[in-house]
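Engineer: 3D, please:
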Amino acid sequence: MALLAGAPWRRYAVIGDSLSAGIGDPTPGYRNQGWPDRVAGVLRSVRRDLDYLNAAEIGATTARTIENQAARMAEFSPDLLHVPCGANDIVRRRPDFGGTERTLRQMYDLAKDTGALLTTFTLGRAYVVPAFPDWPERIAAVNEIVRGLAAEYGAIVVDMWDHPVNDRANLLSEDRLHFSTSGQAVMAAEMVKKLADSLGRATSA
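Structural biologist: This next block holds a predicted model:
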């Protein structure tokens, strides 16, 4: 909480897919709560008047995020906004990475128009879809797209690709895709640290 004391954000929004929604199986010893709600809780602890919207939709591609969530996002007028990393765009027989980049750029344009500080994350190496033998290469490609766009648009990136949490035995839910609440807690902590960094505060403690 101290890291975000006096944080300026009053309207926090999250758009995207199930990873943005923060779904996952419970882990013993961890509060059964996804990372976005955890971040909202920390923000609300330092700013009680925080308004929070999570419009994320399970299974949403970037295109569906734009189609179904952009209007709500704009109407909400966030000053802190999380955007997805295109995970569902690459779950297809032949992913179109050029198309994914164009659609993500369209989403970033709409998101930037809100004036909000943008956040996103990359996919971790523990995120596995066995049906695609080239899955690690797909993740690497979409992560590079996300890193490039984030740099261009000034977005905060929580880079989960090689984070130590990938090695946790209890990281993934039964579906082997989504973080359990153990991983959700780590994701939230990393997001809070990045937000603190944006305020110019040390996070080494």
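Engineer: all contacts plus neighbour counts: C-alpha atoms, from now on.
Structural biologist: Will do.
Engineer: Report the separation between the residue of the chain most remote from its centre and A74.
Structural biologist: Distance from the C-alpha centroid of the chain peaks at P133, with 24.8 Å (Cα atoms, centre = their mean). Note on P133: its distance to A74, by Cα to Cα, to the nearest Å, is 38 Å.
Engineer: Please apply the same query to S180.
Structural biologist: To A74, S180 is 30 Å away according to Cα to Cα.
Engineer: More neighbours: which of the two?
Structural biologist: Ranked by neighbour count (other Cα atoms under 10 Å), S180 and A74 place S180 first, with 25 against 14.
Engineer: for that one, what are its contacts?
Structural biologist: S180 is in contact with I23, G24, D25, P26, T27, N170, L171, L172, S173, counting by Cα atoms under 8 Å, 6 or more residues apart in numbering.
Engineer: Let's compare: structure for the following, please.
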Amino acid sequence: MCAESLLPSSGRRVFVALGDSFTEGVGDRDERLPNGVRGWADRVAEKLAKANPGWEYANLAIRSKRLRHVVSEQLEPALAMKPALITLYAGGNDILDIGTDMAVLMDDYEKLVARLAGSGATLVLFTGFDVKVSAVLELLKKRNTVYNQRVREIAAQYGAVLVDYWCLDAFHDQRMWDSDRLHMSKAGHKYLAGQVLDQLGVPHKIQPKEWEPLPRLSLREWEQQQRRWVNDWVVPLFGRKIRGITLGDSLAARWPEPVRVPRKRGLKKVAENRAKATGA
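Structural biologist: Sure, this is the predicted structure:
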């Protein structure tokens, strides 16, 4: 059941989403939409428009962006849109970088939150999830713990809505994750959209998946999965880090300017109309 709505029913209704791949929608593939993904933020925008027509939506998030990029590339454009609702997840890619100073990172995060909260918009923040992908990444657990504790403190300090992703038990099922094990699957994005909407008091009919238990893998099957994951995802990831490139280098924001979200067929209708207008 949703709580009382935290959002305006009239006046300027603009939702702006900031961040990286988490908010861009990576893992929730849809070739009909910009950058070939959909994601939880698109789903939230569509439910906002369905519950209360007239909402506009911009998504400035781009995969691989660090906190400094969100500040330098997304902050001012977002504030210029005079949003009523802002969502922010940033810093996860910094946690994966060697040499990140967590104290400095979280100080910069707080400064960003202060600017966003000062806009008067309803602000939604997220903790990070402790993804169990490999013992190799267990060294990052301490950083995740620091990040999450500071996000909780900062959310309380600035009156932000907190989606405590760390505590969402549904994400312990591996089917909530894409094949890279770091990004949510379609089911994961859909479930998270429901969690955000619940926190904001927006009605919706998103229901969690009800799956049968996964079959137990043999040792050989498990080893094959591990080798496939390392070859397909881990090796390319470290290769990009060595070369100093990211998957987001050639991408633009999916919805860089606020678009009016149709009550029926949502953002897919917007994308189709754009394609017709450009002859694509």
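Engineer: The residue farthest from the centre of the first structure maps to what in the second structure?
Structural biologist: Matched across to the second structure, P133 of the first structure falls on E138, judged by TM-score structural alignment.
Engineer: Could you look up the SS state of its match?
Structural biologist: What DSSP: H, G, I helix; E, B strand; the rest coil gives for E138 of the second structure is helix.
Engineer: Which of the contacts of S180 of the first structure fall in strands?
Structural biologist: Among the contacts of S180 of the first structure, none falls in strands (DSSP state E).
Engineer: Where in the first structure does whatever helix or strand A277 of the second structure lives in fall?
Structural biologist: Per DSSP states H and E: A277 of the second structure is located in helix 266-278. Mapping helix 266-278 of the second structure onto the first structure (TM-score structural alignment) gives no aligned residues.
Engineer: Off-centre distance for that helix?
Structural biologist: How far helix 266-278 of the second structure lies from its chain's middle: 23 Å, per Cα atoms, centre = their mean, to the nearest Å.
Engineer: Could you do stretch 179-187 of the second structure as well?
Structural biologist: That offset, for stretch 179-187 of the second structure, works out to 12 Å (Cα atoms, centre = their mean).
Engineer: Ok, stretch 23-31 of the second structure next?
Structural biologist: The answer for stretch 23-31 of the second structure is 10 Å, by Cα atoms, centre = their mean.
Engineer: can you check stretch 54-73 of the first structure too?
Structural biologist: Taking mean C-alpha positions (Cα atoms, centre = their mean), stretch 54-73 of the first structure and its chain are 13 Å apart.
Engineer: okay, and that stretch goes to which residues in the second structure?
Structural biologist: Counting by TM-score structural alignment, stretch 54-73 of the first structure lines up with residues 59-78 of the second structure.
Engineer: Which strand or helix spans A17 of the second structure?
Structural biologist: Using DSSP H and E, A17 of the second structure sits in strand 14-19.
Engineer: Which stretch of the first structure is that strand matched to in the alignment?
Structural biologist: Using TM-score structural alignment, strand 14-19 of the second structure lines up with residues 11-16 of the first structure.
Engineer: Now tell me what touches that stretch from outside.
Structural biologist: When contacts are defined by Cα under 8 Å, 6+ apart, stretch 11-16 of the first structure is touched by residues 20-21, 36, 40, 50-57, 60-62, 65, 69, 73, 76-84.
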